[in-house]
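Asks: Following is a predicted model, sequence given first.
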Amino acid sequence: TEFYYQNLKSKPKQGTLVIAPADFTHTHRGNMPISNDKYIFTSWIMFQRATDMYQQSIPK
């Protein structure tokens, strides 16, 4: 994984993972593996309620 703005490259090591903020400040790319398979897991966590962000109620 390469992080553009941080000028940082993370070498893959079996059994490890990379966690980074999901914002433009951590633009990144994953490189093709030279050998074996590569698995990607993506998830986002929202710390602000949608009703606070959009000023409307969410249908139940």
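Replies: Structure received.

Asks: CA atoms for contacts and neighbours, from now on please.
Replies: Noted.

Asks: Tally up the residues packed near R29, please.
Replies: 11 (other CA atoms under 10 Å).

Asks: wait, it sits on K9?
Replies: No. Using CA atoms under 8 Å as the test, R29 is too far from K9 to be in contact (9.7 Å).

Asks: what about the nearest residue to F3 once chain neighbours are set aside, how many residues close to it?
Replies: Counting by CA to CA, 6 or more residues apart in numbering, H28 is the residue found nearest to F3 once chain neighbours are left out, at 4.3 Å. Using other CA under 10 Å, H28 is surrounded by 18 other residues.

Asks: Second structure follows, compare the two:
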Amino acid sequence: MLYWAAVFFVIAIIAAVFGFGGIAAGAASIAKILFFIFIVLFLLSLISGAFKRGGPRL
């Protein structure tokens, strides 16, 4: 999912360089949404992994 966020970010940069403001804004908003979804899923994965193993070992 982080790959797709990076792809839409690159599309937004290229569209902005060529002056397509609407396309750039749309691609940037999609990239932002995908990035935040990735962050949430990553944090959930870390938390569930910590509970499965019984917490961190000190």
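Replies: Good, I have the coordinates. Everything numeric in this text was worked out from a predicted model, so none of it was measured.

Asks: Please report the TM-score between the two superposed chains.
Replies: Remark: TM-score between the superposed chains equals 0.27 [TM-score structural alignment, normalised by the length of the second structure]; 32 aligned residues with a CA RMSD of 3.7 Å.

Asks: From L8 of the first structure, how far off is the residue nearest to F3 of the first structure?
Replies: 9 Å (CA to CA, to the nearest Å).

Asks: Now for the two: what residues contact both?
Replies: Shared contacts of H28 of the first structure and L8 (CA atoms under 8 Å, 6 or more residues apart in numbering): E2.

Asks: how deep is the closest residue to E2 of the first structure other than its chain neighbours tucked in, by neighbour count?
Replies: For E2 of the first structure, ignoring the flanking residues on the chain, the nearest one in space by CA to CA, 6+ apart is K9 at 4.4 Å. K9 of the first structure has 13 neighbours, counted by other CA under 10 Å.

Asks: Please apply the same query to E2 of the first structure.
Replies: 16.

Asks: Do I have it right that the residue nearest to F3 of the first structure meets E2?
Replies: Yes. At 5.4 Å, H28 of the first structure counts as touching E2 under the criterion of CA under 8 Å.
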